[in-house]
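Peer 1: Attaching a predicted model along with its sequence, questions to come.
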Amino acid sequence: MRMKMQQQAEQRSIEQAFEDFIRYCNVKNLAKDSIIFYENCYKSFTRFLPKESYVSNITLHTIQDYILWQKDKSISAIAVNSNLRGVRAFLYYCMKLGYLPKFSIELVKAEKKVKQVYTDSELQLLLKKPNVKHCSFTEYRDWVVINYALATGNRVSTIINLKNQDVDFENGYITLVRTKNKKQQVIPLSNTLSSILLEYLTYRKGEANDYLFCNSYGNQLADRSLQGSVARYNKSRGVMKTSIHLFRHTYAKKYLQAGGNVFQLQRLLGHSSLEIVKEYVSLFSEDLKLNYDRFNPLEQMVKSNSYIKLNP
């Protein structure tokens, strides 16, 4: 029996093994975006592999050659690592099933890319409220979305899945039903955002179970539709940065700049570990110095206690 299973593993094509992996991902109820990511990584990997490859033939040397192949195509180290993460998840699954011998797949060394954020001058342009009586619903909605993204740091996938009933104005909370880690999350609702959303709902209307940010027909927005709409909105305001995700980076930076707690930031952003938050602290370290004296305990004591005197 064991011999037969080994023969089946040896005869498993890379295509068949990947079909098994995607089926496993669907059974585990992984996010659609995660599955698309794995599929894109697989396409890159199979462009490198010979046709009709068997999964049992893949070795550490195969992975090393794949890395070199990507470098020859001038693919950045960050993109190489992104592809490797997807391929690694797939191959580790195959190793677990005994399709190929176990070996470790390490990422290549890459410099951390500085996370872009919106500047204050750009935010001022984007946050200027349009004339609700004369602008289109789409322009007004995008303005509200930008306010929401800056106030919460939520991902696009979370934003498009929000429903009217998820905003608790009375108690000041927003319930995030759709998150990346699939864990329901409750975050505070700021006073300014509360006012903006209350006014928006007088125009948007709809039932409690309707999507908060909808298209002109009241239907749920697709990820790409909202991304494209906000990109056009930004450009119309003279802002060439067009990513909604940059509001998440901006939220993190401004939260830390204002003296926000890293552990609270981790929970607010919905990260399972502090690793990503540590990246924010590292990347924005220069900017965090701006308000350092304001929040430094010693500086606070010196200002509040006249008896603390320093030598001239």
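Peer 2: That came in fine, so what should we check first?
Peer 1: all contacts plus neighbour counts: C-alpha atoms, from now on.
Peer 2: Fine.
Peer 1: Buried residues, the top helix by length along the chain. List them.
Peer 2: With secondary structure taken from DSSP state H, the chain has its longest helix at helix 77-96. Of the residues in helix 77-96, 77-78, 80-88, 90-95 count as buried by neighbour count, 16 or more other Cα atoms under 10 Å.
Peer 1: Same check on stretch 113-127?
Peer 2: Result for stretch 113-127 [16+ other Cα under 10 Å]: buried residues 117-118, 122-123, 126.
Peer 1: and what of stretch 188-202?
Peer 2: Using 16+ other Cα under 10 Å as the test for burial, stretch 188-202 gives 189, 193-194, 197, 200.
Peer 1: this is the comparison structure:
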Amino acid sequence: MLLKFAVQEFLDDREYKNLSKNTIETYRIFLKDFQSFCVSQSIINLHEITSGTIKSYLLMCQKEQGNNATTRNTKLRTLKTFFNYLEQNEVIATGKNPTKKMAYAKEEIKIEVFTDAHISQMLGYLRRVKKRERTFHAYRNYVMIIFLLGSGCRLGETVNLRWNDVDMVNGVITVWGKKREVSSIPITEKLIKELAEYRLYCEKYFGKVGEYVFVTDENKQLSPNSVKCMFKKLKKVFDFKDVRLSCHTFRHTFAHRMCMNGCDVFTLQRMLRHTEIEMTSRYISMWGTALKEQNDKYNPLNHLEV
């Protein structure tokens, strides 16, 4: 079977299984990139692909595309999903899966967060732009940064947030997370006030409140790519050398501040909506203060004369 037909069959299957558009698009981008590499190596049939082919592809991603270990592992995970699908549907014979025994690259775990100085610079800049130019974009971006810092929401959860999902009376928002799982998380009074004022601004600016919280200047849903472009523009303004300006860095910053203020691992897991506690534990092990506090409280030396 031709690789390009297998890729299309896999994408059709993901669409049939009702995966999110963003997930399907990610699969499409990664697999088309892999297909292009195979064509450059004169490989067009599935049976010609070996584990060596995939290793060569990942090395190319590292050397030519500048992909770090995390990005390469994400691509390998996609390829494993793809070839597992082909094996399960008997497109390739059992035992002929080239990704079966391939191990992931060792990742350097480094979680970047914003400092108070970073946050003050970004918010101050957007306030000045709004005051000077009176643009909708500046105020929307200002509120979005506050929302990301105060909620820990992912990019997809942020752009998909509807006003109907925001309960300002009870201080709760309902978000659609990964795998379309629905979760409700509390928000603070400060964030409620910011969202209420922003909603009133949108109502006056557009003449009516739209369906989505964060919208374009045409009152339509903001796309994930538009948010990424927004951060790219901010990056040019500030040129932060020590931290990546992205939606996920705000999520890391949220987790960091929660940990530093003594949040326990189970509460943080629920706030971040992690399905596995191992990821949450990574934050706690780096920044958690609870271990020191509990040790100071319960250490056996406390009541011994030494």
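Peer 2: Perfect, I can see it now. Here the structure is a predicted model, which is why all the values come from computation and not from measurement.
Peer 1: and the longest helix of structure 1, how far from structure 2 on average?
Peer 2: For helix 77-96 of structure 1, the mean distance to aligned residues of structure 2 following superposition is 1.5 Å (mean Cα distance after the TM-score superposition for structure 1).
Peer 1: matching residues in structure 2 for that helix?
Peer 2: Aligning helix 77-96 of structure 1 against structure 2 (TM-score structural alignment) gives residues 69-88.
Peer 1: With Y251 of structure 1 as the reference, measure out to the aligned partner of S226 of structure 2 in structure 1.
Peer 2: Matched by TM-score structural alignment, S226 of structure 2 corresponds to S225 in structure 1. Distance of S225 of structure 1 to Y251 of structure 1, given as Cα to Cα, to the nearest Å: 23 Å.
Peer 1: quick one: which of these two has more around it?
Peer 2: The neighbour count for S225 of structure 1 versus Y251, taken as other Cα atoms under 10 Å, is higher for Y251 (22 against 11).
Peer 1: same for the helix or strand the more buried one falls within, what does it pack against?
Peer 2: Using DSSP states H and E, the element containing Y251 of structure 1 is helix 245-257. In terms of contacts (3 or more Cα pairs under 8 Å, 6 or more residues apart in numbering; DSSP states H and E), helix 245-257 of structure 1 is packed against helix 137-152, helix 262-269, helix 275-283, helix 285-288.
Peer 1: Need those helices in JSON lines (columns: distance to K241 of structure 1 and mean neighbour count).
Peer 2: Formatted as JSON lines, those follow (distance: least, Cα to Cα, whole Å; neighbours: other Cα atoms under 10 Å):
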{"stretch": "helix 137-152", "distance to K241 of structure 1": "13", "mean neighbour count": "20"}
{"stretch": "helix 262-269", "distance to K241 of structure 1": "21", "mean neighbour count": "16"}
{"stretch": "helix 275-283", "distance to K241 of structure 1": "19", "mean neighbour count": "15"}
{"stretch": "helix 285-288", "distance to K241 of structure 1": "20", "mean neighbour count": "14"}
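Peer 1: Save these as TSV, and put in distance to Y217 of structure 1 too.
Peer 2: Shown next, in TSV, are these (distance: least, Cα to Cα, whole Å):
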stretch	distance to Y217 of structure 1
helix 137-152	10
helix 262-269	31
helix 275-283	38
helix 285-288	43
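Peer 1: Out of the ones you listed, which is closest to E15 of structure 1?
Peer 2: Smallest distance to E15 of structure 1 across those (Cα to Cα): 33.5 Å, for helix 275-283.
Peer 1: can you list contacts of that closest one?
Peer 2: By Cα atoms under 8 Å, 6 or more residues apart in numbering, the surrounding residues in contact with helix 275-283 of structure 1 are 114-115, 252-253, 256, 262, 265-266.
Peer 1: if you set the cut-off to 7 Å instead, what comes out?
Peer 2: With contact meaning Cα atoms under 7 Å, 6 or more residues apart in numbering, helix 275-283 of structure 1 is reached by 114, 253, 262, 266.
Peer 1: from these, which single one is nearest R2 of structure 1?
Peer 2: Nearest to R2 of structure 1 among the contacts of helix 275-283 of structure 1, counting by Cα to Cα, is Q266 at 46.8 Å.
Peer 1: Quick one: distance of the match of helix 77-96 of structure 1 to the chain centre.
Peer 2: On the basis of Cα atoms, centre = their mean, to the nearest Å, stretch 69-88 of structure 2 sits 19 Å off its chain's mean C-alpha point.
Peer 1: hmm, who's touching that stretch?
Peer 2: Here stretch 69-88 of structure 2 makes contact (Cα under 7 Å, 6+ apart) with 10, 27, 30, 58, 92-94, 97, 99, 104-107.
Peer 1: mind running it again at 8 Å?
Peer 2: Residues from elsewhere that reach stretch 69-88 of structure 2, judged by Cα under 8 Å, 6+ apart: 6-7, 10, 27, 30-31, 58, 61-62, 92-94, 96-100, 104-108.
Peer 1: Pull out the buried members of those residues.
Peer 2: For the contacts of stretch 69-88 of structure 2, buried by 16+ other Cα under 10 Å: 6-7, 10, 27, 31, 58, 61, 92, 97-99.
Peer 1: State the pair within these that is farthest apart.
Peer 2: Farthest-apart pair in these is C61 and I92; separation 25.3 Å (Cα to Cα).
Peer 1: returning to that earlier point: what is the mean deviation of the helix holding Y251 of structure 1 from its aligned residues in structure 2?
Peer 2: Averaged out, helix 245-257 of structure 1 is 1.1 Å away (mean Cα distance after the TM-score superposition for structure 1).
Peer 1: start and end residues in structure 2 for that helix, please.
Peer 2: Residue span in structure 2 matched to helix 245-257 of structure 1, by TM-score structural alignment: 248-260.
Peer 1: Having no further points to raise, I will conclude here.
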